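Visitor: Provided below are the primary sequence and the corresponding predicted coordinates.
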Amino acid sequence: MFDTVLVANRGEIAVRVIRTLRALGVRSVAVFSDADADARHVREADTAVRLGPAPSAESYLAVDRILDAARRSGAQAVHPGYGFLAENAGFARACADAGLAFIGPSAEAIALMGDKIRAKETVRAAGVPVVPGSSGSALDDSALTAAAHAIGMPVLLKPSAGGGGKGMRLVRDADTLGDEIAAARREARASFGDDTLLVERWIERPRHIEIQVLADAHGGVVHLGERECSLQRRHQKVIEEAPSVLLDPATRAAMGEAAVQAARSCGYRGAGTVEFIVPGADPSRFSFMEMNTRLQVEHPVTELAVSVAGRPGIDLVEWQLRIAAGEPLPFGQDDIALTGHAVEARICAETVSVKEGARGFLPSGGTVLLLREPDGDGVRTDSGLSAGTEVGSLYDPMLSKVIAYGPDRPTALRQLRAALSDTVTLGVPTNAGFLRRLLAHPAVVAGELDTGLVEREADGLVPREVPEEVYEAAAAVRLAALAPAPRADGWSDPFDAPTGWRLGGTPAPVAFPLRVPGLDPVTHVPRGTATVTADRVTVTLDGVRHTFDRAADWLGRDGDSWQVRDHDPVAASLTGGAGAGAGSLTAPMPGTVTVVKVAVGDQVTAGQSLLVVEAMKMEHVVSAPHAGTVTELDVRPGTTVAMDQVLAVVEPATAPDTGGGNGGDKDGSGGGTGAEGVS
């Protein structure tokens, strides 16, 4: 076993790997960018080395800096985690050239399986069924278009070098194929440095099922059963579980054997995942999609649901290390069994627009003001967070994972819903509440899953208004702040009490102008009773008691959170906030403008794409809210923007007659960004 291992990653996966290194008595080395100088993975490692500035190209993707950090820290091996350089064959080769063990497969296996086109050809030759699609490498736009027409709509565009759903585009309309190819290439180039694409037949209502494999350097290969990963949004997994309710023992064995053959076909070594697309109506007709040559985000569900030689659980990171150190697998396929059930939820920095529902999912950021993560019997949290963590737009939006295990699926689902209710991350909006509601959806409870279910049902899982008790709790906090401080003699001045008392009249109601970002302001008059402490608010409204966690102007409950600010209408109008004109297009999240398609003076149509903003490896289109003329354009490609920053102004083509005065006001409907996530 190695003495010292450098973890070439950040966040929750770095913390996860460090945990196993500590358990094995192996010294851990963290690396960090300037943005992560005080991050949790840095504090938990035995030592840490600065890589460089915050942009990943100058830190976590800088191979020479990582190798120098390994040399200076005395590391003998490098664990790449996932993302960043984890599936970079050049990095694996550079580690070997530097005399470092790369804790993963060979550079040749990474290169082969990382090229989806070559991977499909290789596993097909090994007898593994594959999804029908284009053939050949480096297809230009016209070849991709021709292949798409030959296959027939709908089709799926996929980056050959990528994974994790980045750059994938489902195209149903042939007229949009050109734009979708351009967007997919742009995102693939930004995410992987390679814009090569392939096109595949889209299978309606498919299920996404993957098989975990372990392979040593001595010819031993086993699979550890399957994970169901069909609950996805924008091709990104959000919930994963093991085992799948879809597979019977015969299909499980057939898919497992296909995964083993795929691993053998590329001379695989270490932990890897073979992903299959599976028709829900006939699971026996599964097809190979790709092989991920790294640890998966969802590996904990396998760790909890597998038993080896009668012993419950397995540590996949430990076996990555042992295999990289040359140890053979001491168990065979007959020693592997699935016991119980495990389900995982990915907690991401996301905000959901109450007005736009499911269309309003956007990356978010902020400072973690109050953090409470669940643990205990049957519950595990893998997290890179700590109180005070700054979540920015430079890196992936996933913050943590909450995993529940039980003797059966209903128990695991119930435990995970309860754990998500106990998840508190105030200061940074997350998707925890959305995932809790998703896990209670009847189709999910019944196991009737497919990769389109979340998109179809998301609108019903997003509350379309802020509950009144949220404003009541926010007002209670402000009312408590107005109360006079108690005096030593016990006397209090009645004129200091915020009662609304006035001479010779009925007390005026105490009212607070409040605003949740993205929504219209409200003026709330408290009408219930409340108890306010430093980190909690309890309000009783219409006989019902509601309890919230609180930090600064944030409130949280059952995984949901709201930032409720004081509203100043004069200040808002002066700064372009609430009350800004309908033609003002503002940034939907902090990020970088990557594409500008218009100029001042251009005539645009309603819904026309004007700008593209990228944040957390995702692109978001900002479109025209109405037909009109671009009168202001305040950004260019490469401009870094803050949330709600004005990007451009589109003056309406006409001002509708409101029937009074000197022609009436401009229509204020349809304002905002028109932003839609397209990743």
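Guide: On my side now, so go ahead. Numbering: from 1, shown residues only.

Visitor: alpha carbons only for contacts and neighbour counts from here, please
Guide: Will do.

Visitor: Give me the nearest residue to Asp558, chain neighbours excluded.
Guide: Nearest residue to Asp558 in three dimensions, chain neighbours excluded: Ser421, at 3.8 Å (C-alpha to C-alpha, 6 or more residues apart in numbering).

Visitor: what sits up against the lengthiest strand in the chain?
Guide: For the chain, the strand that runs over the most residues, judged by DSSP state E, is strand 221-233. Residues outside strand 221-233 that contact it (C-alpha atoms under 8 Å, 6 or more residues apart in numbering): 206-215, 237-244, 252, 256-257, 259-260, 263-264, 301-302, 306, 332-333, 336-338, 449-455.

Visitor: Filter those residues down to the ones in helices?
Guide: 252, 256-257, 259-260, 263-264, 301-302, 453-455 (DSSP state H).

Visitor: In TSV, list those residues along with neighbour count and distance to Leu585.
Guide: TSV is the format used below for these (neighbours: other C-alpha atoms under 10 Å; distance: C-alpha to C-alpha, whole Å):
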residue	neighbour count	distance to Leu585
Arg252	19	51
Gly256	23	51
Glu257	16	53
Ala259	29	48
Val260	24	52
Ala263	29	49
Arg264	17	53
Val301	24	42
Thr302	27	45
Leu453	19	31
Val454	23	28
Glu455	15	26
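
Visitor: so which pair among those is furthest apart in space?
Guide: Arg264 and Glu455 (36.0 Å; C-alpha to C-alpha).

Visitor: and stretch 69-88, which residues are buried?
Guide: For stretch 69-88, a neighbour-count test (16 or more other C-alpha atoms under 10 Å) marks 69-70, 73, 75-88 as buried.

Visitor: Same question for stretch 530-541.
Guide: 530, 532, 536-541.

Visitor: what's Gly152 in contact with, if anything?
Guide: Gly152 touches Arg201, counting by C-alpha under 8 Å, 6+ apart.

Visitor: let's bring in a second model and compare:
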Amino acid sequence: MKPFETVLVANRGEIACRIIRTLRAMGIRSVAVYSDADRDALHVSLADAAVRLGPAAPQASYLNIDAILAAAAATGADAVHPGYGFLSENEAFARASAAAGLVFVGPGLTALAVMGDKIRGKNHVADSGVPVIPGFSRPGQSDAQLVTAAETVGYPLLIKPSAGGGGKGMLRVDSAGELAAALVTARRVALGAFGDDTLLLERFIDRPRHIEVQVLADATGAVIHLGERECSLQRRHQKVIEEAPSPLLDPATRARIGEAACRAAQSVGYTGAGTVEFLVSDAAPDEFFFMEMNTRLQVEHPVTELVTGLDLVEWQLRIAAGEPLPLTQDEVVLTGHAIEARVYAENPARGFLPSQGTVLSLSEPAGAGIRVDSSLRSGLPISGVYDPMLAKVIAWGADRAEALARLDRALADTVVLGVHTNLEFLRLLLRNPDVLAGRLDTGLIERSLPGLGLRGMPGQPLPDHLPVAAALFLHAQATARASAHTSGATGPGLWAQPSGWRLGPDRPVRYSLRVSATETVDVAVLAGPDGLRVAVDDRMPVPARLAPVTDHSGTFACELDGRLEVLQLVADGPRLWLGQNGFSADLVHRSRAEQLADRLAGLDRAGGEAGAARPEVRSPMPGTVVAVHLATGDLIVAGQRILTVEAMKMEHHLVAETDGRLSVSVRPGDLVRLDQIVATVTEASTPATPVKGDPT
């Protein structure tokens, strides 16, 4: 029987799409909600009905409790599913839903109140006999009190927002001198993301493993666990790749950590699906410490579903309707291995900063053991308002090796052009020897980054066939335009063709392509009796050819000096997006006016040496200016922080590259573009010293 007739999904993106699919499979009518930025989003088109909440800003839409409850009333919803993030762990939302006659698909108010506050939750489970990490967790502490408490916690330590999760606002501090500035940043992020700037401190455990346990509990008091997930592969405290089960734990430890998780859930009368997170020592895997309990569905829940065969969203709904658990602990069986990779809108070549754009070309993988939870579609704009996660690619295998191989192939088959993603990074990470061997910890990614060989990074130039393919595509377009313009009774005019032919030695047609804010690649194309030849950055010309693969729109075969490469290519004005085996790059065709302006700017730049410090301060990502730390006219030194830009819930600090006098061209609240000049530093007649009180 259907537990509900109509369920409103109070979320967006891939999790809203995933919940709606289960509702459809159960025969339950679904209601989506959306902001102005999501009017054309996939979750809106998948639902049976959709209601506008308000403007793009989360506070005016997905965090607006009154608007969500009004949408539920207008559509006759029986229940509301909060997904994860936004209001999923918000006690006030659960209370307001109940008052409006809606079933909140989540735990009861006691669990939300206790576990939704990290300080209270940690103290509570410690009283229940669950081991916890040493730290300082008291509500209402000022920055000065936290600085004093940090001396007893010891360094390195972690600052964590009490009211949130997902790594947002979490900062590592290695010394007392860093703490004051880190507390300011952590409070600002916590207040913006969760509406609560309460912080706690925890001892940082070197090379820990992040292992979490999925629990299910019903209204009768029965609690079971569904095994653990290994979530140690993280960047900036944000999970990147997760798997189930963990390659670390043996059956005895799995039973002990599962029992501890169930004990934590029982202590608050938990109902529904929840996750208890632990830090486990890699050197001593039988020793684990409680971190927090997430009173909601987790992003990585699909790996548990694949190894247990259970639909966790279905059982969230059934438990919320009063049904008992579908099985006992003894009946839980883990079959095979599952691994999930999160696809983010971020640019690895720019330090993994958030990326924005429009999805111009999309292809998602399929096949045996492959699952994709996604909100992507062609033409979808990716803004900087919400979280940068776009999709999750999940693979199941009979064992870990098969799951890894299937996931790598699935990522290679994933094409997202029009916005930068971390796809190639994910593939390279899966091939890391420590990852293959299951030797994981939360610092592994940061240690491994320099040796991964990401293309487009400094010191990792693009393979020649990518700019060559772009140049040949542009050349074919120019040839077609010239033919259309000059065709007539006498046919195309020889002089209008971009062949390079003239009286005397042939002259190549040159295409200047911007690879990054500071790098360009020049490709010369020369037509001859045997076809086209190309020279990259004035190297020896070699034969080249670009031909479309007719079976796949936007797919081309580029033959360069006898070597064939198949890639995807799509044009967006002067910008060309190229993708191959998970890697993508955008190259901008520079006009003659742009090339001249760049040459003149190079002549005007002081010193003129290659690699010299630049007076311009450019935004490394599109976003919003959240703080300006200095003012026009201030004398500053190289490395001093000027302003902070935020996008997709991530802050980035912009600093001066050189000493001098500052001129700032933006204010807090301003929207900035990628590579926009936000400040300049000019030579000063007096030596610069840091402005008092400025964080550096």
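Guide: Happy to help now that I have it. Note that the structure is a prediction, hence the values are computed from the model and not measured.

Visitor: so what number do they get for TM-score?
Guide: The TM-score (TM-score structural alignment, normalised by the length of the first structure) is 0.92; 644 aligned residues with a C-alpha RMSD of 2.0 Å.

Visitor: picking that back up, now flag whichever of the ones in helices among the contacts of strand 221-233 of the first structure is closest to Ala184 of the first structure.
Guide: Using C-alpha to C-alpha, those come closest to Ala184 of the first structure at Glu455, 19.8 Å.

Visitor: Which residue in the second structure aligns with the closest one?
Guide: Aligning on TM-score structural alignment places Glu455 of the first structure opposite Glu446 in the second structure.

Visitor: Run a quick neighbour tally on the closest residue to that match other than its chain neighbours.
Guide: In space, Glu446 of the second structure comes closest to Arg235 once its chain neighbours are excluded; the distance is 7.0 Å by C-alpha to C-alpha, 6+ apart. Neighbourhood size, Arg235 of the second structure [other C-alpha atoms under 10 Å]: 16.

Visitor: and Arg235 of the second structure, what pairs with it in the first structure?
Guide: Matched to the first structure by TM-score structural alignment, Arg235 of the second structure sits across from Arg233.

Visitor: Gly76 of the second structure too?
Guide: Using TM-score structural alignment, Gly76 of the second structure sits opposite Gly74 in the first structure.

Visitor: residues touching its match, list them.
Guide: Gly74 of the first structure sits next to Thr4 when contact means C-alpha under 8 Å, 6+ apart.

Visitor: One more: Arg661 of the second structure?
Guide: By C-alpha under 8 Å, 6+ apart, the residues touching Arg661 of the second structure are 632-636, 681-684, 688.

Visitor: so which strand or helix has the counterpart of it in the first structure?
Guide: In the first structure, Arg661 of the second structure lines up with Thr629, judged by TM-score structural alignment. According to DSSP states H and E, Thr629 of the first structure maps onto strand 628-633.

Visitor: coming back round to it: helices - which of the buried residues of stretch 69-88 of the first structure land there?
Guide: Within these, residues falling in helices by DSSP H are 69-70, 73.

Visitor: thinking again about what came up before, buried set for the strand holding Thr629 of the first structure?
Guide: 628-633.

Visitor: Which parts of the stretch 51-200 of the second structure are strands?
Guide: Along the stretch 51-200 of the second structure, counting by DSSP state E, counting those that start in this stretch, strands occupy 79-81, 103-104, 135-136, 157-161, 171-173, 199-203.

Visitor: Tell me the residues of the first structure aligned with the third one.
Guide: To tie it back to what came earlier, the one meant is strand 135-136 of the second structure. Counting by TM-score structural alignment, strand 135-136 of the second structure corresponds to residues 133-134.

Visitor: ok, residues contacting that stretch?
Guide: Contacts for stretch 133-134 of the first structure (C-alpha under 8 Å, 6+ apart): 144, 147-148, 151, 198-201.

Visitor: Check stretch 575-592 of the second structure too.
Guide: By C-alpha under 8 Å, 6+ apart, the residues outside stretch 575-592 of the second structure that reach it are 411-418, 420-421, 423-424, 427, 455-456, 466-467, 470, 511-516, 566-571, 574.

Visitor: could you flag which of those residues are buried?
Guide: 411-418, 420-421, 423-424, 427, 455-456, 466-467, 470, 511-516, 566-571.

Visitor: Which helix in the second structure has the most residues?
Guide: Scanning the second structure for the longest helix, with DSSP H as the assignment, gives helix 465-486.

Visitor: Return the list of helices and strands in contact with that helix.
Guide: strand 520-528, strand 542-548, strand 555-560, strand 575-580 (3 or more C-alpha pairs under 8 Å, 6 or more residues apart in numbering; DSSP states H and E).

Visitor: Among these, which comes closest to Ser128 of the second structure?
Guide: Closest to Ser128 of the second structure of these, according to C-alpha to C-alpha: strand 575-580, at 52.3 Å.

Visitor: in the stretch 51-200 of the first structure, which spans are helices?
Guide: For the stretch 51-200 of the first structure, the helices defined by DSSP state H, counting those that start in this stretch occupy 63-73, 89-97, 107-114, 116-125, 141-151, 177-192.

Visitor: Can I get those in JSON lines including distance to Leu51 of the first structure?
Guide: Output for the helices of the stretch 51-200 of the first structure, formatted as JSON lines (distance: least, C-alpha to C-alpha, whole Å):
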{"stretch": "helix 63-73", "distance to Leu51 of the first structure": "6"}
{"stretch": "helix 89-97", "distance to Leu51 of the first structure": "16"}
{"stretch": "helix 107-114", "distance to Leu51 of the first structure": "23"}
{"stretch": "helix 116-125", "distance to Leu51 of the first structure": "31"}
{"stretch": "helix 141-151", "distance to Leu51 of the first structure": "38"}
{"stretch": "helix 177-192", "distance to Leu51 of the first structure": "20"}
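
Visitor: and which of the contacts of stretch 133-134 of the first structure is nearest Gly52 of the first structure?
Guide: Taking C-alpha to C-alpha as the measure, Gly52 of the first structure sits nearest to Leu198 out of those, at 34.8 Å.

Visitor: Number of residues surrounding the closest one?
Guide: 27.

Visitor: For it, what is the corresponding residue in the second structure?
Guide: Using TM-score structural alignment, Leu198 of the first structure pairs with Leu200 in the second structure.

Visitor: For the closest residue to its match other than its chain neighbours, list the residues it contacts.
Guide: Leaving out its chain neighbours, the residue that sits closest to Leu200 of the second structure by C-alpha to C-alpha, 6+ apart is Ser137, at 4.9 Å. Each residue near Ser137 of the second structure by C-alpha under 8 Å, 6+ apart is listed here: 119-120, 122, 199-201.

Visitor: can you pick the most crowded of the residues you listed?
Guide: Most crowded among these, counting by other C-alpha under 10 Å, is Leu199 at 28 neighbours.

Visitor: Grab the nearest non-local neighbour of it.
Guide: Excluding its sequence neighbours, the residue lying closest to Leu199 of the second structure (C-alpha to C-alpha, 6+ apart) is Pro161, at 4.5 Å.
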